[in-house]
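Novice: the sequence isn't on hand, but the structure is:
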């Protein structure tokens, strides 16, 4: 296996990052360090030139770190028109799971529209045919595509319609009964058309149910077949307003990044630019106060960043527990996304949501530990 650095004409299936003499020297050093530790040359990733971390083997036989390969194939992960090849030999690689998920979703939409006599059937059929045609043009046969669809179905837990409907209508009891106790992580990640339970919950604006799902470990930045994360579904429902569901997802670290290709993606970017948090890394984020020497009592406290005041180069923040509002500089903030163990915890008891608020994050963590020990 040839482990030379991938040529500069090949990044993300078409071109690689520019490499300097300093990079080359560093690569040699890392490769020498790896070999000095007993690593065989066949254990070196051809992208980062370091020992494999969670290696993935392509059909051609070449292997790479999972994260390296995912970054290399980033453009082709959601865009069927982007080539997807081996970084070393250029051999065709399999489409991403996201691409296969979208093909399945488009096929299901055509089938549903046909049964219902929906007026959008012809447009849906054309989109599905164009998508399938793009896969065929890259060299895959119909049989290979059918096999990849079957492989996806066999490895993916599909979100049952009854549970999708329950999350759509804020039926928390049905959702929780299905997830089980302790929660089945596979079910939590299940999807239909790429959309998870959190997607549906966010789209409908069910804040408390969304809180439950996030506490149980639901991924906040998972993407549906359109390339949208839950927070953008919530923004769509709120027509761009920063409602409680949008704010909740953002506090949990949601990104505004999307993977909607083409003209639709460009229009979405224009709409996102109207949001205050699009232009600043801290606005509307949850942060920890640091380095505030004139108020050492506030150091370590968590706050929400309300806005950035440009003329003063300061951020207006409000602490979570004492609800004290004041101005701080950028160096006084450290992003701290919400976890299940701080500030408050939401439960569903006797058919009702209960929000348990605490005077400190430590008190919240103790409550959660007690709750979890009782479920084991």
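Specialist: All right, it came through fine. Fair warning: this is a prediction, and the values are worked out from it, not measured in the lab.
Novice: use CA for all of it now, contacts and neighbours both
Specialist: Noted.
Novice: all strands for the stretch 201-350 of the chain, in order.
Specialist: 286-289, 302-309, 314-319, 325-328, 333-335, 344-349 (DSSP state E, counting those that start in this stretch).
Novice: so for residue 163, which of those strands sits nearest?
Specialist: Residue 163 lies closest to strand 344-349 among the strands of the stretch 201-350 of the chain, at 16.7 Å (Cα to Cα).
Novice: for the next helix or strand after the closest one, which outside residues touch it?
Specialist: Moving toward the C-terminus from strand 344-349, the first helix or strand encountered (DSSP states H and E) is strand 352-357. The contact list for strand 352-357 (Cα atoms under 8 Å, 6 or more residues apart in numbering) reads 208, 343-348, 364.
Novice: neighbours of the nearest residue to residue 344 once chain neighbours are set aside, how many?
Specialist: Spatial nearest neighbour of residue 344, excluding adjacent residues (Cα to Cα, 6 or more residues apart in numbering): residue 357 at 4.5 Å. Here the count is done by other Cα atoms under 10 Å, and residue 357 has 15 residues near it.
Novice: buried ones among the contacts of strand 352-357?
Specialist: Neighbour-count burial (16 or more other Cα atoms under 10 Å) applied to those gives 208, 343-347, 364.
Novice: got the residues you listed as a markdown table, with distance to residue 332 columns?
Specialist: Below are the buried ones among the contacts of strand 352-357 laid out as a markdown table (distance: Cα to Cα, whole Å):
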| residue | distance to residue 332 |
| --- | --- |
| 208 | 31 |
| 343 | 20 |
| 344 | 24 |
| 345 | 27 |
| 346 | 30 |
| 347 | 33 |
| 364 | 24 |
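Novice: SS state for residue 69?
Specialist: The three-state assignment at residue 69 reads helix, by DSSP: H, G, I helix; E, B strand; the rest coil.
Novice: burial count for it?
Specialist: 22.
Novice: check the gap between it and residue 30 for me.
Specialist: Distance, residue 69 to residue 30, by Cα to Cα, to the nearest Å: 19 Å.
Novice: then this one, side by side with the first:
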């Protein structure tokens, strides 16, 4: 096994586990020529777990997404041969089933692999999910395209959807079909046969949607097509100025963040992503200090 060369400072392991996005991104951006996004701990006591593995164990979905967008190795295996997806399934006992489910689905969309004859095998994941009474997740993991991002192909009833991407949210064993959600702003739900789906994992250049961390919060950008998303990411990579974002447009983008869990087959706002409603409900800080009395 090839050991990753760059090491993270001690404080960053805890910051990553807790989902401190600001601290993690600040450290990574100190020198983008170094492979900091795939850094490992300073000591071997933590089994050489990479940043994305630590974020996955902590069930920090927003941070996991940001690391993947920056090029984190989703299939990196630590000293015990474990990957990010195996760690979140096996080593997140204190996380809720909902949070674990969210991160597992996220990693599947980005192409997390299974490795036979190990803790990272498909059979191991299915067994653990069933033991935890997560039978829907077990069915998803057991199926070939369950949880995966796919491209729609050869769909003669609706040819306009051919080439569009979707996420297989649920496997329907009775009919051997998938309930999918289109990766468009409409988020249309469909039932598709496996022969109309071709796996197309998310990549940093083709990520389907884009999570941005700005002004201390995460904002999700949705697109009507994969081409629009790729153009957006390409513009960012070239350092081109972003289009002006009004408060109204930003509020819409934040509201769209609430749809992330719908895409993952869950309810509620994703971990680390605040919606417009939460911003509106945030209490205002009162100015401290007593008023000075005027002298007569």
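Specialist: On my side now, so go ahead. Computed from a prediction, not measured in an experiment: that's the story for all the values here.
Novice: send over the TM-score of the superposed chains.
Specialist: The TM-score (TM-score structural alignment, normalised by the length of the second structure) is 0.66; 222 aligned residues with a Cα RMSD of 2.8 Å.
Novice: thinking again about what came up before, check the strands of the stretch 201-350 of the first structure for me and report the most buried one.
Specialist: strand 286-289 (a mean of 23; mean count of other Cα atoms under 10 Å).
Novice: whereabouts in the second structure does it align?
Specialist: The aligned range for strand 286-289 of the first structure in the second structure is 149-152, by TM-score structural alignment.
Novice: now do stretch 21-31 of the first structure
Specialist: Going by TM-score structural alignment, stretch 21-31 of the first structure sits over no part of the second structure.
Novice: pick out the residue nearest the middle of the first structure.
Specialist: residue 221 (2.2 Å; Cα atoms, centre = their mean).
Novice: let me see the contact set for the aligned residue in the second structure for that one.
Specialist: Correspondence of residue 221 of the first structure to the second structure, assessed by TM-score structural alignment: residue 75. Contacts for residue 75 of the second structure (Cα under 8 Å, 6+ apart) come out as 83-84, 112-113.
Novice: relative to residue 55 of the second structure, which of these is nearest.
Specialist: Among those, residue 84 lies closest to residue 55 of the second structure (Cα to Cα), at 8.6 Å.
Novice: the closest one maps to what in the first structure?
Specialist: So, by TM-score structural alignment, residue 84 of the second structure is matched to residue 230.
Novice: can you tell me the closest non-neighbouring residue to that match?
Specialist: Per Cα to Cα, 6+ apart, closest to residue 230 of the first structure is residue 199, 4.5 Å.
Novice: what's that neighbour aligned with over in the second structure?
Specialist: When the second structure is aligned by TM-score structural alignment, the residue opposite residue 199 of the first structure is residue 53.
Novice: make sure that match is indeed in a helix.
Specialist: Yes: counting by three-state DSSP, residue 53 of the second structure is found in a helix.
Novice: and it, how far is that from residue 174 of the second structure?
Specialist: Distance from residue 53 of the second structure to residue 174 of the second structure, by Cα to Cα: 35 Å.
Novice: start to end distance for stretch 190-203 of the first structure?
Specialist: 17 Å.
Novice: likewise for stretch 117-126 of the second structure?
Specialist: Criterion Cα to Cα; first-to-last residue distance in stretch 117-126 of the second structure is 14 Å.
Novice: list the contacts of that stretch.
Specialist: 81-83, 85-86, 89, 114-116, 137-139, 141-142.
Novice: mind redoing it with 6 Å?
Specialist: Contacts with stretch 117-126 of the second structure, where a contact means Cα atoms under 6 Å, 6 or more residues apart in numbering, come from 86, 114-115, 138.
Novice: out of the strands of the stretch 201-350 of the first structure, which is closest to residue 151 of the first structure?
Specialist: The closest of these to residue 151 of the first structure is strand 344-349. By Cα to Cα, the value is 36.6 Å.
Novice: elements contacting the closest one?
Specialist: Strand 344-349 of the first structure sits against strand 352-357, with contacts defined as 3 or more Cα pairs under 6 Å, 6 or more residues apart in numbering; DSSP states H and E.
Novice: so the strand it packs on corresponds to what in the second structure?
Specialist: Using TM-score structural alignment, strand 352-357 of the first structure pairs with 217-222 in the second structure.
Novice: in that stretch, what counts as buried?
Specialist: Across stretch 217-222 of the second structure, burial judged by 16+ other Cα under 10 Å covers 218-222.
Novice: what about the helices in the stretch 151-300 of the first structure?
Specialist: Under the criterion DSSP state H, counting those that start in this stretch, the stretch 151-300 of the first structure contains helices at 161-168, 172-179, 185-188, 197-204, 207-215, 230-237, 244-251, 262-272.
Novice: nearest to residue 63 of the first structure, out of those?
Specialist: helix 185-188 (26.8 Å).
Novice: that closest one vs the second structure, average offset?
Specialist: Taken over the aligned residues, the distance from helix 185-188 of the first structure to the second structure averages 2.6 Å (mean Cα distance after the TM-score superposition for the first structure).
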